[in-house]
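Visitor: Sequence and predicted structure, then a few things I'm wondering about:
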Amino acid sequence: MAVTQQEIESRLWDAADELRVAMSEAQYSSVVFPLMFWKYLSDTWEHHHQEFLDENDLDGLSAEEAHEIEYRDYQSFKIPFIDRGTIQERRASWSSILATITLPGLGQRVRASLQAIETANPDKFSRLFGAMTWTSEAVLSEEVLGAVMQAMDRTPKMHEGNMSHDVLGGAYEYLLKRFSDGSGTRAGQFFTPREVVELIVEILEPKSFESVYDPTCGSGGMLIASANLLKARGGRGYTLKLHGQEAVPDTAGVARMNLFMHNLTQFKVEVGDTLKDPRFKKDGSVAQFDVILANPPYSLKWKPWTSDPRAIGGVAPQSSADWAFVQHMIASMDPKKGRAGVVLPHGVLFRGGQEAAIRKRALDDDLLEAVIGLPANLFYNTSIPTAILVFRARGTKAPARQDGALFIDASNRFTKAKNRNILTDADIADVVTAYHSDFDSDGTPVDADGEGALSARFVPTTEIVANGYDLNIGRYIKQAAAEQEDLGTLIDVYNIARAERQKTELRMLKVLSAAGIEGFDE
């Protein structure tokens, strides 16, 4: 009997809910995902082990020969033994450890099992399970850990003979979303809402055998969505070469598990600070990819580069790494067909100083293809409105899109949900339609379909230059002007104006002081 999506999701949530007495919902993922993946590996290994036993006569084989045949023809990873040579020796599998659930030291056995699996499969599972601090009795009591494992054991067997990877991957996604919906900021830091991910992927359109890169990959959702879209369109999603970098080791582990659960094995997820230590290199420079997509942390304080070839147009200020992430993505675009999509707050469109210099360079080099304004309150960790910026490698824009940028206002296209606004499938389709539209000599879409069409306009670079390289959507689409006066944007504008006023006052006071005029309050 086939396992339904609803059944496995319900069982997994029951297991997660056992943690409510021990920790906040924001911490559930650190426990549930390693346990879930361990059960998946164990169920899969035992399923193939049984196939091996059923299909082979072991009477004439030595232990070494049997082992060689099993791992050559049936198994794709190892589940080793722990405590070898002792009375406690047992396989590091879910079922083996579950059988000891009433014995003291459960957390230690779980930790030893996960570490043994990592060690036995260094190419696949190195550092996969993260820090595993939850296996300590001081963090999670053995009683609660045992309850979680018993509840999770009531889920159906997680192997390909019992459920598809679509069901398994869907269950993993369900938990990611459930944790994010319930816990807000902390989980939202590594989970981008699926509809935003789908929109970016639809616009960038990964093709079979292309390389896809997310420099701030979080839980890996953008990489998985790229493969899913390709598959949905009749392509071969498994042919994509997926690459991700994530600063938080435990979150990188979540991404790796997520990819495996979706049956995507051509991937590399590295740990490290992308701006400080980019892990994907080639010939001394950052590696280049066909598709780059990201939802980096907004307005991140960082240590600016002193000398880095990625810093086209200048170096982003210490107060905000937004444009530094863009510069990294631009440097990572393949020169022949590279394209990039990034979600950022509206401040990147108009802030002055060093950011304005970088923005100028991106426009002068004709790298920016589109600016898409999104609604406010789409994300779990911020209510501010955001925008998608789309870039193309220099000289690769379609002729009709050269020497200008497309502006699309989707700020009022959303449906209110419990904790945030969402984009519907129809909203996503309308944005994609506007993105692919043709435009007349005034920059107006020639095929806009009446009242429901999104406001969009193709703006020549000369007009943007005349506006001081300001990309504020309201400058180019008048309907967007009022909608953009949200609190977050107004605060950004106020802070910039205040800083400029303070610098001007300081210069004035110095001039007056030099002239011998005193008496002004500083």
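Guide: Yep, it's here.

Visitor: all contacts plus neighbour counts: C-alpha atoms, from now on.
Guide: OK.

Visitor: Am I right that Asn228 is in contact with Gly235?
Guide: No. If you go by CA atoms under 8 Å, Asn228 and Gly235 don't touch, sitting 9.3 Å apart.

Visitor: Looking at the two, which is more packed in?
Guide: Comparing Asn228 with Gly235 by other CA atoms under 10 Å, the one with more neighbours is Asn228, at 19 against 16.

Visitor: burial measure for the closest residue to the more buried one other than its chain neighbours, as a count.
Guide: In space, and not counting its chain neighbours, Asn228 is closest to Gly237: 6.3 Å by CA to CA, 6 or more residues apart in numbering. The criterion is other CA under 10 Å. On that basis, Gly237 has 23 neighbouring residues.

Visitor: again, but for the one 4 residues further on
Guide: Other residues within reach of Lys241 by the criterion other CA under 10 Å amount to 21.

Visitor: take a look at this one as well, against the first:
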Amino acid sequence: MPNTQINQDDINKAVWGACDTFRGTISPDIYKDFILTMLFLKYISDVYKDEYKQLVKQYGDQPELINAMMAKQRFVLPKEASFWDLYDKRHEAGNGQRIDMALHAIEEANGSKLKNVFQDISFNTSNLGAEKQKNEILRHLLEDFAKDILNLRPSRVGTLDIIGNAYEYLIKHFAAGSGRTAGEFYTPPEVSDLLATLLDPQEGDEICDPACGSGSLLMKCGRRVRENFNGSKKYALFGQESIGSTWSLAKMNMFLHGEDNHRIEWGDTIRNPLLKDASGNGLLHFDIVTANPPFSLDKWGHDGAA
């Protein structure tokens, strides 16, 4: 594979082009979850593969040491669960089932970090047509993400921002095609930038978005801290999101932007607030609270907020 540094426009075009696999088969509001999840899987697989090669180069005659060090990676990939394992078997029947099993195994192997993140996404769905058609669609998807341009290993990508930006690029384009429902998971960057500037978060702040969607507003606040305090990551991001699939997007979005110091809960903030203190009885307090909630909702839980 080429060692030339990837640029943002190239990766954006490549991941958006992968959507052609689904166009004409299912609507964008459904296939967005397939594309975004596959980007996440491809990235963590390329990182894992890159790290393994580096360790083999250093400790090639110590397989037990290599395995022990791989078990401490940021994300652990069980056997047969990486993107490349799935790609190697793409011509066999059962692509949908294999991908689902791989995602489940990754959840299990990474404990609380990825718990339930993939539970609302199934590649083995009848939405993709009969078994033969579904298998072909998923084969094309795997081949799209296996292209050289989407070689996402760290030594080629450089900064994690490029991957995170590509994820945001996809979310933005999916939102543009979703019309009224876009507000459920997306805040335009102009709005996020303005709010982050006005709030001016400081080093050490704990920042909360109780209607966080895909997490873009929280991450803009985090970026503001880094820009103003010499790259400091001494801050914490908290959020809650009521829609399961959108909560999953937020979790993956955080990780792809390197925002590991986060706590994003899944549930209705008004009816079932989950950002509670250590006692479990009181709500957490934050230095900054910001949100762009779905203002168009009629039944938003005001009757239970008293």
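Guide: Thanks, I have the structure now. Note that the structure is a prediction, hence the values are computed from the model and not measured.

Visitor: Could you get me the TM-score between them?
Guide: Overlay of the two chains. TM-score (TM-score structural alignment, normalised by the length of structure 2): 0.90; 294 aligned residues with a CA RMSD of 1.8 Å.

Visitor: ok, back up a step: how close does the residue nearest to Asn228 of structure 1 get to His48 of structure 1?
Guide: For Gly237 of structure 1, the distance to His48 of structure 1 (CA to CA, to the nearest Å) stands at 25 Å.

Visitor: before we move on, what about Phe289 of structure 1?
Guide: Distance from Phe289 of structure 1 to His48 of structure 1, counting by CA to CA: 36 Å.

Visitor: Between the two, which is the more surrounded one?
Guide: Ranked by neighbour count (other CA under 10 Å), Phe289 of structure 1 and His48 place Phe289 first, with 25 against 20.

Visitor: Tell me how many other residues crowd Glu203 of structure 2.
Guide: Neighbourhood size, Glu203 of structure 2 [other CA under 10 Å]: 17.

Visitor: shouldn't it be in contact with Glu227?
Guide: No. Counting by CA under 8 Å, Glu203 of structure 2 does not reach Glu227; the two are 10.5 Å apart.

Visitor: overlap in contacts of those two?
Guide: Counting by CA atoms under 8 Å, 6 or more residues apart in numbering, Glu203 of structure 2 and Glu227 have no shared contacts at all.

Visitor: so how many other residues sit close to the counterpart of Arg153 of structure 2 in structure 1?
Guide: By TM-score structural alignment, Arg153 of structure 2 lines up with His159 in structure 1. For His159 of structure 1, the number of neighbouring residues by other CA under 10 Å comes to 20.

Visitor: what residues are up against His159 of structure 1?
Guide: Tyr40, Asp43, Thr44, His47 are the contacts of His159 of structure 1 under CA under 8 Å, 6+ apart.

Visitor: Check Lys49 of structure 2 too.
Guide: Listed by CA under 8 Å, 6+ apart, the contact partners of Lys49 of structure 2 are Arg153.

Visitor: Map Met257 of structure 1 onto structure 2.
Guide: Checking TM-score structural alignment: Met257 of structure 1 goes with Met252.

Visitor: does the match of Arg153 of structure 2 sit in a helix, a strand or a coil?
Guide: Secondary structure state of His159 of structure 1, per DSSP: H, G, I helix; E, B strand; the rest coil, is coil.

Visitor: nearest residue to Phe123 of structure 2 other than its sequence neighbours?
Guide: Spatial nearest neighbour of Phe123 of structure 2, chain neighbours left out: Gly96 (4.8 Å); criterion: CA to CA, 6+ apart.

Visitor: which bit of structure 2 covers stretch 408-421 of structure 1?
Guide: Alignment note (TM-score structural alignment): stretch 408-421 of structure 1 is unmatched in structure 2.

Visitor: And that stretch, end to end?
Guide: Stretch 408-421 of structure 1: ends 19 Å apart by CA to CA.

Visitor: how near is Glu64 of structure 1 to Tyr71 of structure 1?
Guide: Glu64 of structure 1 sits 11 Å away from Tyr71 of structure 1, going by CA to CA.

Visitor: So which of these two has more stuff around it?
Guide: Ranked by neighbour count (other CA under 10 Å), Glu64 of structure 1 and Tyr71 place Tyr71 first, with 15 against 9.

Visitor: neighbours around the closest residue to Ala311 of structure 1 other than its chain neighbours, how many?
Guide: Computed as CA to CA, 6+ apart, the closest residue to Ala311 of structure 1 that is not its neighbour in sequence is Gln327, at 6.2 Å. Gln327 of structure 1 sits with 23 neighbouring residues when counted by other CA under 10 Å.

Visitor: Residue in structure 2 paired with Gln327 of structure 1?
Guide: By TM-score structural alignment, Gln327 of structure 1 lines up with nothing in structure 2.

Visitor: buried stuff in the one helix or strand Ala429 of structure 1 maps to?
Guide: Applying DSSP states H and E as the criterion places Ala429 of structure 1 in helix 425-435. The neighbour-count check on helix 425-435 of structure 1 (16 or more other CA atoms under 10 Å) flags Asp427, Ile428, Asp430, Val431, Val432, Thr433, Ala434, Tyr435 as buried.

Visitor: Kindly report the same for stretch 190-202 of structure 1.
Guide: Across stretch 190-202 of structure 1, burial judged by 16+ other CA under 10 Å covers Phe190, Phe191, Thr192, Pro193, Glu195, Val196, Val197, Glu198, Leu199, Ile200, Val201, Glu202.

Visitor: Tell me which residues touch the most centrally placed residue in structure 2, please.
Guide: When structure 2 is reduced to its mean C-alpha position, the nearest residue by CA atoms, centre = their mean turns out to be Met252, at 1.8 Å. Applying CA under 8 Å, 6+ apart to Met252 of structure 2 gives the contacts Thr37, Phe40, Val117.

Visitor: can you put these in JSON lines and add neighbour count and secondary structure?
Guide: Output for the contacts of Met252 of structure 2, formatted as JSON lines (neighbours: other CA atoms under 10 Å; DSSP: H, G, I helix; E, B strand; the rest coil):
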{"residue": "Thr37", "neighbour count": "20", "secondary structure": "helix"}
{"residue": "Phe40", "neighbour count": "19", "secondary structure": "helix"}
{"residue": "Val117", "neighbour count": "23", "secondary structure": "coil"}
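
Visitor: Check these against Ala166 of structure 2 and report the nearest one.
Guide: Nearest to Ala166 of structure 2 among the contacts of Met252 of structure 2 is Phe40, at 10.6 Å by CA to CA.

Visitor: Give the helix, strand or coil label for the residue nearest to the closest one when sequence neighbours are not counted.
Guide: Nearest residue to Phe40 of structure 2 in three dimensions, chain neighbours excluded: Met252, at 6.8 Å (CA to CA, 6+ apart). With three-state DSSP as the basis, Met252 of structure 2 sits in helix.

Visitor: contacting residues around Trp305 of structure 1?
Guide: Ala311, Val315.
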